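[1] return atomic coordinates for the entry below.
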Amino acid sequence: MSVRIDGDALFQQVMATPQVEAAVHDQAVKIAQKARRLSTAEGRDANIRVERVDVPSGRVSYNVVSDDVDGEYGNAEMRRLRTLRRAAGGD
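    Coordinates of the predicted model:
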């Protein structure tokens, strides 16, 4: 007798659990909090929020978004701060 395991179905079931969604959301909230601290330390007044994103694979995902485009990407008068990237642990 053989057993067939559908990895995709199992993945989607796990991603649909409240525990996984809560853990992913909590991580996004922590990143947003750190991004707010970094933004404030740089003298910026950014509106940083967490948004749920629907991913076709069934993966639970949240984006941390900032309205401070100039602070995030820089411009001719301002250096690039990359607060979201730094808050997420990159670079």
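
[2] make it CA atoms for all contacts and neighbour counts henceforth
    Fine.

[3] may I see the buried residues of the strand or helix carrying Val65?
    In this structure, Val65 sits in strand 60-66 according to DSSP states H and E. Using 16 or more other C-alpha atoms under 10 Å as the test for burial, strand 60-66 gives 60, 62, 64, 66.

[4] what's the angle from the longest helix seen in the chain to strand 60-66?
    Longest helix in the chain by number of residues (criterion: DSSP state H): helix 18-41. With axes from the mean of the first three to the mean of the last three C-alpha atoms, to 10 degrees applied, the angle from helix 18-41 to strand 60-66 works out at 10 degrees.

[5] report the buried residues of helix 18-41.
    Within helix 18-41, the residues scored as buried using 16+ other C-alpha under 10 Å are 21, 25, 28-29, 31-36, 38-39.

[6] which strands and helices sit next to the strand holding Val65?
    helix 18-41, strand 48-54, helix 83-87 (3 or more C-alpha pairs under 8 Å, 6 or more residues apart in numbering; DSSP states H and E).

[7] want to put them side by side, so please do this one too:
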Amino acid sequence: MMDLDSRLEELGFCKKEGKDGSIKYFLYLNDESKFFWTQITVTPVKDAWQVTYSRSEKQVGLWKIHSVVKKIDVHVISKIETMIEEISEQKVKTPDLLRRICSS
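    You can find the predicted model right below:
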């Protein structure tokens, strides 16, 4: 587990421990115009890891701006190397051309 901690820390993740002893790793990529995913979460589960990719976007309401989750992908991965490789690829994923033009 220590190797996983250091590998995820190198990628920019923060480790958070819940009151029940559970551990989750969070990476926030808040610039929605530059990065496709705005949050990546890694949760250890029995003999594997659940990696959740989510994309939030700002929407204007009548009285305030809301952050709305538009897309969620969940992957369960059993090998650390595969997980680190996938996260590295997804971390640099950018929005498509139409989304960039509309958000400028």
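
[8] drop the TM-score for these two in here.
    Remark: TM-score between the superposed chains equals 0.26 [TM-score structural alignment, normalised by the length of structure 1]; 52 aligned residues with a C-alpha RMSD of 5.1 Å.

[9] which one of the buried residues of strand 60-66 of structure 1 sits closest to Asp8 of structure 1?
    Nearest to Asp8 of structure 1 among the buried residues of strand 60-66 of structure 1: Val60, at 14.0 Å, using C-alpha to C-alpha.

[10] so who does that closest one touch?
    Going by C-alpha atoms under 8 Å, 6 or more residues apart in numbering, Val60 of structure 1 touches 15-16, 20-21, 24, 53-54.

[11] go on, Val45 of structure 2?
    If you count contacts by C-alpha under 8 Å, 6+ apart, Val45 of structure 2 has none.

[12] buried set for the lengthiest helix in structure 2?
    The longest helix of structure 2 (DSSP H) is helix 80-91. Residues 83-84, 87, 91 are the ones in helix 80-91 of structure 2 that count as buried (16+ other C-alpha under 10 Å).

[13] quick revisit: make TSV out of the helices and strands packed on strand 60-66 of structure 1 and add distance to Gly7 of structure 1.
    Output for those, formatted as TSV (distance: least, C-alpha to C-alpha, whole Å):
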stretch	distance to Gly7 of structure 1
helix 18-41	17
strand 48-54	20
helix 83-87	32
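
[14] nearest to Leu10 of structure 1, of these?
    helix 18-41 (13.3 Å).

[15] contacting residues around that closest one?
    Here helix 18-41 of structure 1 has contacts from 14-15, 45-46, 48-50, 60-64, 83-84, 86-88, using C-alpha under 8 Å, 6+ apart.

[16] filter the residues you listed down to the buried ones.
    So, by 16+ other C-alpha under 10 Å, the buried ones in the contacts of helix 18-41 of structure 1 are 14-15, 46, 48-50, 60, 62, 64, 83-84, 87-88.

[17] of these, which is the nearest to Tyr73 of structure 1?
    Nearest to Tyr73 of structure 1 among those, with distances taken as C-alpha to C-alpha, is Thr83, at 9.4 Å.

[18] the closest one reaches Glu72, doesn't it?
    Yes. Contact criterion C-alpha atoms under 8 Å: Thr83 of structure 1 and Glu72 qualify, at 6.2 Å.

[19] if anything else comes up later, I'll come back, but that's it for now.
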